[in-house]
Each structure stands twice: as C-alpha cells, then as structure tokens.
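Visitor: no sequence for this one, just the structure:
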C-alpha cells in the first residue's frame, strides 16, 4: 500500500480538473477517477474508470490510495449523490483509505434546496463513516453564476431574486485549499472558503450583462418562503471567511477578453 497516493474523484469535472493539476505538483502519486470510457492521455496521472452511483469498478482506483479528494457530484441528478457517497465510503474502507477530503457548499444547512440537502447528507455520512475526514464548504463558483445568468438572459427581462446575496470564490483557489488539506491530517469541518466580496445578485447580473455585451433590464423579483428569506439573509455567504482573492469583476474581465 502506498499511503502517499492521492485519488481525485470527479477528475474530469470543472473543479476536479483544477484539483488534479495541483495534486500533480505535490510530487505524490496521483490517481484520477472518472465515469468516462475514454480516458485522457496523461502520463503524470493514473486514470481509472468507475461509477460511484452504481459502485461498479471502483476497487482498483481506491486500492492503496491513502487520501481521496472527493469532487464528484451529479448536479443534474442529485439523488445519485447519496448512493454515490455510500459506494465511495465502502470502496475507501476496502482500499485502506485513511483520509477523505470532501468539498461542500456554504449554506447547505440554511437553504431549503434539494441539491443542498443532498450535500448536507453527504457531510453527515462522511462524519459517521469512521474514516478520517475533512470537509470544506465553499461559496459559489463564478462559472456556476455565469451559466445561470446565461440561461436567465434568454428572456427579454432578466429576472433575479430580490435582495439575494452572493460571495463568489475562484474555483482554482478552492482547488488549492483542497490539496493543502489533503496533505494534512484529517481535520473534520474546517473554516469556510469564501470570495473577497459579498454582493447583491442583481448588481452582479448587471455586470455580467455588460461583460457579455447584452442589453437587458434586470428585474429583482421577491422570492417567497424560506428559500427567499435565506438568500436575502446571506445564507450563501460567509463574510468572516472572505479569504478568496479573485473578484467577480476580474472573472468578468477575463470573460470579456475571451
């Protein structure tokens, strides 16, 4: 068993790719797990195909991997993440994994949203697993907001939740932190990682429209219930943990230049 080996799940996803690049620079043996049948040609990484949802073909990837950085998530079918977590934990136990580093989201315990409930349940399963664990909650990635605004901008008027607050954090900075944590001892839930500035979503939308070269009025619409209240109360933010460096405006500047 090579306890130094780091396995990255969801290695072909947006965050997984960033984590994988940084894990390679640690000098440790690195493995990558993906559901894709065609594996990347990457001599610096040992690639494995396996399906966390069904539990198929996982053991080869996990055997002897001392640390797992868990980035895999099915945002289109969130219900798959719970069996995926069970299969992850079982494969980690069989393989002798000592430390699982998990990425979660700021607000999973405060926002009544289906995907967030799934992420929170994953945190609970990890804490009760008996395997050493570290859990990092991060705020929203700019790429996610970019996709949401792209969809919302298809209408003549761009509708956003009134008073909603957000604190986007750079995906690469989150990847940096996950790899740092993977090199340390299991630490349980660690302090959140949030972007440098808390902003109103309607103002962010207006900035996005300018960067995208689109002209639309932005209409802030009151969102009822606990979801709207949570967004207005800043449940997606962590002001005390505004340690990220790259701003939303810098992200938009990069988008405009492309």
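Guide: Everything's here; your move. Just so we're clear, the structure is a prediction, and the values are computed from it rather than from any experiment.
Visitor: rest of the way, CA atoms for contacts and neighbours
Guide: Will do.
Visitor: Not counting its neighbours along the chain, what's nearest the residue nearest in space to the middle of the chain?
Guide: Centroid-nearest residue in the chain: residue 103, 5.5 Å away (criterion: C-alpha atoms, centre = their mean). Using C-alpha to C-alpha, 6 or more residues apart in numbering and skipping the chain neighbours, the partner closest in space to residue 103 is residue 136 (5.1 Å).
Visitor: Could you say whether residue 60 sits in a helix, a strand or coil?
Guide: Assigned with DSSP: H, G, I helix; E, B strand; the rest coil, residue 60 falls in the helix class.
Visitor: do the one 5 residues further on as well
Guide: Following three-state DSSP, residue 65 is assigned to coil.
Visitor: Residue 39 now?
Guide: Three-state assignment for residue 39 (three-state DSSP): coil.
Visitor: same thing with residue 145?
Guide: With three-state DSSP as the basis, residue 145 sits in helix.
Visitor: How many neighbouring residues does residue 144 have?
Guide: Look at residue 144: counted by other C-alpha atoms under 10 Å, it has 11 neighbours.
Visitor: all helices of the stretch 51-200 of the chain, in order?
Guide: For the stretch 51-200 of the chain, the helices defined by DSSP state H, counting those that start in this stretch occupy 59-62, 81-95, 114-127, 142-152, 171-182.
Visitor: Residue 250: how many residues sit nearby?
Guide: Around residue 250 there are 12 residues (other C-alpha under 10 Å).
Visitor: Then residue 114?
Guide: Using other C-alpha under 10 Å, residue 114 has 12 other residues around it.
Visitor: Distance of the closest residue to it other than its chain neighbours relative to residue 84?
Guide: Leaving aside its chain neighbours, residue 114 sits nearest to residue 78 (7.7 Å; criterion: C-alpha to C-alpha, 6+ apart). The gap separating residue 78 from residue 84 is 10 Å, by C-alpha to C-alpha, to the nearest Å.
Visitor: structure B:
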C-alpha cells in the first residue's frame, strides 16, 4: 500500500473536530448527524444556533471562537438572497487564522455553464475556496428532491399548473449527498471531486405529474417557456450530469417517504 493510501486510511479512521456551517439546514442537519454517528466532534454554526450563532456575512470574534481547534470545515451555509461571497471570504480568512486543515464546499452541477445569478455566485465561491491557501474539496451535485418539490408545490397553487417547457431535471436525495460530504470531510483534501447526479433525468412535465399524483391533486398542465440565455442553458441541460447518475433514490421514493412521515 502506498504512503498516500496509508495517510488517507489513517485520516478517515481518526476522529476530527469538524465545523458544519449551515448545520441546521436541509443538508447541514443530516451531515451533522452522519459525522457525529461516525464519532467526530461536530460544531454547528448558523445565525441562530448556540453556542456558535454567527452570521458569516459579518464574521467577527464569534467566528474565530467557533473555529478554534477545528480540523475540518464543511461549508453548507448558502442563501439565494445574497451574501455568499462575503461569507466565504470571512470563513476562509478565519479558517486560515485557526489553522484549519481542510475546507469542504458543496456546490451545484452547472455553475460553470448556466448563467443563473445564484449559480454564478456559487461558482465565485468555488474560486474563493480554491484560492484560499487551505486544503480544499468541492462537491457539485444536482438539485435536491426537496427543492424540486418546493417549486412544484408553489406552481400547483394555481388551478392551471405551469411548468418549464423543454427543461429536465435530475433530482437527488439529500441524505445521499450528506453521506458523501461526511465521507469527504473525514478524508484528506481532494480538490474538485466527481459530481453527483440523481438516478434519473426527468422532464419537468413528468415531475409535475408525479407530484400531482402523489398529492392527490388534479391540475391542467400549462407549458411555459421563458426568454433569455439562462433558460436556454437550462434547456440545453447545463445543470445535468447524466454520466454521473450515481444517486439511488427516485423522486417517487421521496414523495412516498413524505406521505409516510
């Protein structure tokens, strides 16, 4: 066995002190659970989570305290309302002062291809992470089932349900992403790792029908196509990764689990 492999095995077997930003969110909460189950000491950082209630966009001494003695950071905190780049800069600077060994960042498939403003921000944060001087790992995944469900639920409020014509999606189970992030956090920095996509590429019309069937609603479907290069990039599949369809749970599996919950 090579020295590198020995180092990786030792790294994965030794408990770490890990900070999860956004650790109360949809993804961060499960990542935290996985890491604690594996025996790691985990700190949760969010705007309202004590004792590490910190707004990353502002930084400050609370961030330095949260990072004191931390080996690895899993950066899940993000907001479509803005501020991610400032948050990343503050986190990177504080992590450098604290001597953090490894920064793991969760990104989105297509951030380098689709000119959607939130995607551009995520891509900019990737650059901040890569240029941080820290050991780093970036994982890109397709959208979570939860987000697709949220979008479809909003669209279904109308008696006629619009959907995005010509666009497909490849939703993935958030728990599978959490498993992968926990694995990456326990290992050495790995750079940009292979993407994770859901098991199926599905048209939005197909996903809408699955949602309606599961929710017991009846809606006429109205195809809608929007102008602009962002819509064209989505229609071209810039946010998909069919060659990396590694997810197992389907959208129907997700809907069935919600019904049982």
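Guide: Cool, got the structure. Just so we're clear, the structure is a prediction, and the values are computed from it rather than from any experiment.
Visitor: now what about the TM-score between them?
Guide: Here the TM-score for the pair of chains, by TM-score structural alignment, normalised by the length of structure 1, is 0.92; 247 aligned residues with a C-alpha RMSD of 1.5 Å.
Visitor: Would you mind telling me which of residue 78 and residue 84 of structure 1 has the busier surroundings?
Guide: Taking other C-alpha under 10 Å, residue 78 of structure 1 and residue 84 do not tie; residue 84 has more neighbours (21 against 16).
Visitor: And that one, what's its match in structure 2?
Guide: Residue pairing (TM-score structural alignment): residue 84 of structure 1 is matched to residue 87 of structure 2.
Visitor: What are the neighbouring residues in contact with that match?
Guide: Counting by C-alpha atoms under 8 Å, 6 or more residues apart in numbering, residue 87 of structure 2 makes contact with 55, 56, 57, 58, 59.
Visitor: now for the second one: what does it line up with in structure 1?
Guide: For residue 56 of structure 2, the aligned position in structure 1 is residue 52, judged by TM-score structural alignment.
Visitor: Now do the contacts for its match.
Guide: Residue 52 of structure 1 makes contact with 58, 83, 84, 85, 87, 88, according to C-alpha under 8 Å, 6+ apart.
Visitor: Please enumerate the strands of the stretch 101-250 of structure 1.
Guide: Ranges of strands in the stretch 101-250 of structure 1, per DSSP state E, counting those that start in this stretch, are 132-138, 158-161, 165-166, 188-189, 199-200, 218-221.
Visitor: so the fourth one matches what in structure 2?
Guide: Just to be clear, that refers to strand 188-189 of structure 1. Under TM-score structural alignment, strand 188-189 of structure 1 corresponds to residues 191-192 of structure 2.
Visitor: How about residue 160 of structure 1, nearest residue that isn't a chain neighbour?
Guide: For residue 160 of structure 1, ignoring the flanking residues on the chain, the nearest one in space by C-alpha to C-alpha, 6+ apart is residue 220 at 5.0 Å.
Visitor: which residue lines up with that neighbour in structure 2?
Guide: Match for residue 220 of structure 1 (TM-score structural alignment): residue 223.
Visitor: for residue 153 of structure 1, same thing?
Guide: That one, residue 153 of structure 1, aligns with residue 156 by TM-score structural alignment.
Visitor: Could you list which residues are in contact with residue 199 of structure 2?
Guide: Counting by C-alpha under 8 Å, 6+ apart, residue 199 of structure 2 touches 170, 171, 172, 245, 246, 247, 248, 249, 250.
Visitor: Tell me how many other residues crowd the residue nearest to residue 103 of structure 1.
Guide: By the criterion of other C-alpha under 10 Å, residue 136 of structure 1 has 22 neighbours.
Visitor: Tell me which residue of structure 2 matches up with it.
Guide: With TM-score structural alignment as the criterion, the equivalent of residue 136 of structure 1 in structure 2 is residue 139.
Visitor: Nearest to residue 113 of structure 1, out of the strands of the stretch 101-250 of structure 1?
Guide: Among these, strand 158-161 comes nearest to residue 113 of structure 1, with 14.6 Å by C-alpha to C-alpha.
Visitor: Name the surrounding residues that touch that closest one.
Guide: 152, 201-202, 205, 216-223, 228.
Visitor: What of stretch 104-115 of structure 2?
Guide: Under the contact criterion C-alpha under 8 Å, 6+ apart, stretch 104-115 of structure 2 has outside partners 72-76, 119-120, 122-123, 126, 129, 136-143, 181, 184-185, 189, 195, 229-230, 233-234, 238-241.
Visitor: can you tell me what part of structure 1 that stretch aligns to?
Guide: The aligned range for stretch 104-115 of structure 2 is 101-112, by TM-score structural alignment.
Visitor: From the chain's centroid, how far away is that stretch?
Guide: Centroid separation between stretch 101-112 of structure 1 and its chain, computed with C-alpha atoms, centre = their mean, to the nearest Å, is 10 Å.
Visitor: Please spell out which residues along that stretch are buried.
Guide: Within stretch 101-112 of structure 1, the residues scored as buried using 16 or more other C-alpha atoms under 10 Å are 101, 102, 103, 104, 105, 106, 107, 108, 110, 111.
Visitor: When you filter the contacts of residue 87 of structure 2 down to buried only, what's left?
Guide: Among those, those classed as buried by 16+ other C-alpha under 10 Å are 55, 56, 57, 59.
Visitor: Let's have the residues you listed in JSON lines, adding distance to residue 199 of structure 2.
Guide: Output for those, formatted as JSON lines (distance: C-alpha to C-alpha, whole Å):
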{"residue": "55", "distance to residue 199 of structure 2": "35"}
{"residue": "56", "distance to residue 199 of structure 2": "34"}
{"residue": "57", "distance to residue 199 of structure 2": "35"}
{"residue": "59", "distance to residue 199 of structure 2": "38"}
